[in-house]
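Asks: Show me how the following folds:
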Amino acid sequence: MMTKPLLARLILSLLLGAIAVFSYSPFDIWPLAYVSFTGLLLLTKQKSAKQTALIAFIWGFGYFLAGIHWVYVSINQYGDLSIPVAIIILSLLVAYLALYPMLFAVLLRLFNKVCPAYSLKQFIILAPLIWQITEYIRSTLLNGFAWLQFGYSQLESPLAGLFPILGINGVNLLFTICCGLLAYLVQQFIQRRLHLSKYKLHIYGASCTILVIFAASFWFKHINWTQLDYTRQTNITLIQGNIPQSLRWSSKQLNKTLQTYAELTQEHIKDSDIIIWPEAAITDFEYNQQPYLKALDLYARQHDTAIALGIVDLVKNEYDYQIYNALIVLGGLTPYQYPTKNRYIKHHLVPFGEYIPLQQLLSPIAKALNIPMSSMSAGPAIQEPLTMKGFKFVTVICYEVILSNLLWQNFTSDTDFLLTVSNDAWFGNSIGPWQHLQMARTRALEFGRTLLRSTNNGITTVISPKGSITKQLPQFQTAALSVTLNPNTGLTPYARWGNYPYYLILTIFIIIIFLRQKHLK
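Replies: Prediction:
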């Protein structure tokens, strides 16, 4: 039987998980992330392992329900499923994701003998380490779902200065350490140990550590790790076609879509060196559109302009075929001839959206969702950059922009710009596209490069190497965004070393945990 104190803790944990959504875009109230995760740390001390697991699960359910409720729009409006079925599918997804905070709490409890509960060592070393492990599993298992990592909530906080040094994983780690210090301070206050000198020392140390982390991060935020190259300049136009998701894959809509993008391109081609269309702007197989693509290529070369466009590529062989989500470049030095080499093929596919995990078991769900192109194949992890008018673009498509390590594998010192194309129309007028944009902004900050983001119906933006939005189109409008840009040179520490410093910190944490020494309290 559930007691009133336990019920109160469950309600509180649900609320603490849910309020974290306001720390992400478009709200950006970043201190709430500390309230949410610190609350989780403090609530997981229960008399039984079952209570610990239940409270952490409820916290995770509130966290992910509030954070990704916009998936309902895709399921209900564009999957053509009834409201009850859409709610059930969303609930199952949220419940699955909530298992990871539950796993975190259970593992934290299992290691009580190594790091006693509510000790300083547990809060600032063991808890951050286990959280990173469970987040890694969440980001990789069944191709992973790395959405809503707490580090992204800190894009507007002082910790943002650490993105060019440690990347998203390092900021996640520092964030959890700060929360651990806050939890320790709260716990000491609750236990009324302030009058004991040994605890005063710990309290002063914890407080000073938080201040030092924030002060150092704030100082790093003002360092210019990369510099503009004023000797090179280009005019780039991003096209936002604003094709309704309900019509995009209709054969009746295809000609109108081609006409829309052609007209927008024609309006800006005289003043643009490079024009970029969004993901799958042409909703047809590339080999079916050869006359259109060759005419567009000739038009681009006549105006000395490069055009990058999203398209679906079907490659047949003797026994099978593969479907790829591709971005190809027209208007090169030589006429377009299928298949061109100057293309990017999406590597990291989205489960159910682009491929079906555990296909024999889960294919009925995919059929029920009625998602077009849900049997795609992945391109290689490492690909040559797209080259347009002498500039090199490290490119990712849609969801891939949240995968920092994928960009790092393809990034080189002579990379000029970062480029991502997307179609967030699946999520309607929800907070989903804003969260997606927040993660794209983080990539620009990590690598110290301008990031260009072309989307179907928003949010189309140009993001500075500091992670700020320099230009942006309104959502749900057919429009084009033109900008004159200089590339950046130089490397941020993260662009140079990637996650190696982060791995080093984790290794040190593991060594500290298992050293036979007196427990910190």
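Asks: Going by C-alpha atoms from here, please, whenever you check contacts or count neighbours.
Replies: OK.
Asks: got a list of what the spatially closest residue to Thr387 that is not a sequence neighbour touches?
Replies: Nearest-residue entry for Thr387: Phe393, 6.3 Å, with adjacent residues in sequence omitted and distances by C-alpha to C-alpha, 6 or more residues apart in numbering. By C-alpha atoms under 8 Å, 6 or more residues apart in numbering, the contact set of Phe393 is Pro385, Leu386, Thr387, Thr415, Asp416, Phe417, Leu418, Leu419.
Asks: this one as well, want them side by side:
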Amino acid sequence: MAADSRWMLLAAVLVGACNVAAFAPFDLWPLQILTLAWLFRQSMRTATLRRAMLVGWLYGFGWAAAGIHWLYISMHTYGGMPAWMAALAVALLAAYLGLYAALTTGLAAWLRRRWAASDTTLLLLILPSLWALSEWIRGWLFTGFPWLTSGYAHSIGALAGFAPVTGVYGLGWIAALIAGALVLLLRPASSKKLAALVVVGLLAGGWALKSVQWTSPNGKPISVRLLQGNIAQEMKFSNEALLSSLMMYNDMISATPADLIATPETAVPLLPQQLPPDYLERLARFSATSGSHLILGIPLSDGPGQYTNSAVGFSKELNGKAYRYDKHHLVPFGEFVPPGFRWFVDMMHIPLGDMTRGAPLQAAFAVKDQWVLPNICYEDLFGEEIAAQLAGAHFAGLPPASMLLNLSNIAWFGNSIALPQHLQISQMRALETGRPMLRSTNTGATAVITPDGVVSERLLPFTRNTLAATVQGYQGLTPYILLGNKLMLALTLIMLAFAWRRQRQSRSSAH
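Replies: Below you'll find the model as predicted:
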């Protein structure tokens, strides 16, 4: 292999790694488009299909390895896995995630040859569509791993206005269109005017859509208190610390009333029957006497071997009954064990390794004029599922949620970029649904996010504190709530069909 060729392969890894700077906490969103443009240009310049796939895989591997390296902390520091094995596990996951970029560049190279596609067809129709489809597939295949999907880089910036229309995968497609147009501007004898129009038109369209109000205020604002306990992960399930943690949350909850008080995921890490006598009853009495509505993160059991990662709600209006939300989208290896991987979970020493899924459509929690829909930790990565719950409630005649609430504990990942990355994911959910997103987390980032995706208030991570705020709920359906990912899928498939049609017309003209 020539020396310049080896340097290009190394550059693919480094450019992929640099792409991480486009996401939180760095927020250099244009970098996402520029690195993708580099990938498209290099994949065009390769002589073979195998080479195109290799460039794509190295780019994807560098991107994933730099972006999710914090998984090493959960596996080694808190899971007890040997360092070499934890590093290998992260590398293998990054290698797997790199396959999606490899399939994009490889399939694009194959279609370019088979269809004799022009540069314009390749860069504006084929590559952007395949890129978006590959990210969408990554979001659901094997239960999905959509972390660092391209569109998240654009939760701020010029393209954010497209989020309520196309969702995060559609944003990735739009960014890929701009990347392809930028490459086209550098090609000799290419459609430079069309490319310039695509770049300017999409950037201007994103800015213009920011001014569209897809949803409107619902009822009166409510006061909220979001608790951040800052319990170290190594202490969370420790017998020595359990009692003090329970008392700490009891004191934080009952410190002062609010319309809504929310704790992080598994703030109470024991099943109700394992708690000290009268613990939940005391919290319910405080809720009833103070007029507060409390949502508490706690595991529940419906029978032997049937556990759920849940949130329970108490309020005076429930007349002694409890609201319940069960986590629907579970984390592989953390909350359910894929077949054949029991040994991995045993090595990680993860409590409650096998759990039961909640129903796809669950009722929201009534808080005065507002309806609050919880999601637990990893669930807010799946915007199509949250949108489906909002749409399902609307068409079933149930009160659609007017605000979203994420309960999380990502202390598993230490003081890493996982915290701001997860906050950015919640910002995207607010943009897609046109609703505020509240976050109550163990170590961060506890925050209030407005319907336009702006973090209006937040707590410093790794501090024990309470975020008090007044939040206005919103009603209405964004295009993304109504259509989910169907619009993105339709547009990408139409673009691929159009590319195929152009190829057929070119052949007919040649004959």
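Asks: Could you get me the TM-score between them?
Replies: Overlay of the two chains. TM-score (TM-score structural alignment, normalised by the length of structure 2): 0.93; 497 aligned residues with a C-alpha RMSD of 1.8 Å.
Asks: picking up where we left off before, what's the counterpart of the residue nearest to Thr387 of structure 1 in structure 2?
Replies: Counting by TM-score structural alignment, Phe393 of structure 1 lines up with Val372 in structure 2.
Asks: Helix or strand: which one has that match?
Replies: strand 370-376 (DSSP states H and E).
Asks: Not including adjacent chain positions, what is the nearest residue to Ser464 of structure 1?
Replies: Spatial nearest neighbour of Ser464 of structure 1, excluding adjacent residues (C-alpha to C-alpha, 6+ apart): Thr450 at 4.7 Å.
Asks: burial count for the counterpart of that neighbour in structure 2?
Replies: Here Thr450 of structure 1 is matched to Pro436 in structure 2, going by TM-score structural alignment. Pro436 of structure 2 sits with 28 neighbouring residues when counted by other C-alpha atoms under 10 Å.
Asks: Would you mind confirming that Pro436 of structure 2 makes contact with Pro451?
Replies: Yes - counting by C-alpha atoms under 8 Å, Pro451 is a contact partner of Pro436 of structure 2 at 4.6 Å.
Asks: where do the contact lists of those two overlap?
Replies: With contacts taken as C-alpha under 8 Å, 6+ apart, Pro436 of structure 2 and Pro451 have Ala430, Tyr474 as neighbours in common.
Asks: Gly434 of structure 1 pairs with which position in structure 2?
Replies: One thing to correct before we go on: residue 434 of structure 1 is Trp, not Gly. Trp434 of structure 1 maps onto Pro420 in structure 2, by TM-score structural alignment.
Asks: same deal with Thr460 of structure 1?
Replies: Using TM-score structural alignment, Thr460 of structure 1 lines up with Thr446 in structure 2.
Asks: quick one, what contacts that match?
Replies: Thr446 of structure 2 makes contact with Leu226, Leu227, Gln228, Leu438, Arg439, Ser440, Arg458, Leu459, Leu460, Pro461, Leu467 under the criterion C-alpha under 8 Å, 6+ apart.
Asks: Please render these as CSV that adds secondary structure to the earlier fields.
Replies: As requested, the contacts of Thr446 of structure 2 are arranged in CSV below (DSSP: H, G, I helix; E, B strand; the rest coil):
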residue, secondary structure
Leu226, strand
Leu227, strand
Gln228, strand
Leu438, strand
Arg439, strand
Ser440, strand
Arg458, strand
Leu459, coil
Leu460, coil
Pro461, coil
Leu467, strand
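Asks: Pull out the buried residues from those residues.
Replies: Among the contacts of Thr446 of structure 2, those that count as buried by neighbour count (16 or more other C-alpha atoms under 10 Å) are Leu226, Leu227, Gln228, Leu438, Arg439, Ser440, Arg458, Leu459, Pro461, Leu467.
Asks: Farthest pair within these?
Replies: Distance extremes for the buried ones among the contacts of Thr446 of structure 2: the farthest pair is Leu438 and Pro461 at 15.4 Å, using C-alpha to C-alpha.
Asks: for the helix or strand encompassing His436 of structure 1, packing partners?
Replies: Secondary structure assigned from DSSP H and E places His436 of structure 1 in helix 432-447. The contact analysis (3 or more C-alpha pairs under 8 Å, 6 or more residues apart in numbering; DSSP states H and E) places helix 432-447 of structure 1 against helix 163-190, strand 451-455, helix 493-497.
Asks: Among those, which comes closest to Leu99 of structure 1?
Replies: Nearest to Leu99 of structure 1 among these is helix 163-190; the distance by C-alpha to C-alpha comes to 18.6 Å.
Asks: On the C-terminal side of that closest one, identify the next helix or strand.
Replies: helix 197-220.
Asks: Just the angle for that next one relative to helix 163-190, thanks.
Replies: Angle of helix 197-220 of structure 1 versus helix 163-190, following axes from the mean of the first three to the mean of the last three C-alpha atoms, to 10 degrees, is 160 degrees.
Asks: Pull the residues that contact helix 197-220 of structure 1.
Replies: Residues outside helix 197-220 of structure 1 that contact it (C-alpha under 8 Å, 6+ apart) are 158-162, 178, 181-182, 184-185, 188, 193-194.
Asks: quick revisit: of all the contacts of Thr446 of structure 2, which comes closest to Pro82 of structure 2?
Replies: Nearest to Pro82 of structure 2 among those, with distances taken as C-alpha to C-alpha, is Pro461, at 27.7 Å.
Asks: check contacts around the residue mapped onto the closest one from structure 1.
Replies: Correspondence of Pro461 of structure 2 to structure 1, assessed by TM-score structural alignment: Gln475. For Gln475 of structure 1, the contacting residues are Asn457, Gly458, Ile459, Thr460, by C-alpha under 8 Å, 6+ apart.
Asks: Just to check, the third one is in contact with Pro433?
Replies: Yes - using C-alpha under 8 Å, Ile459 of structure 1 and Pro433 qualify as a contacting pair, with a distance of 6.7 Å.
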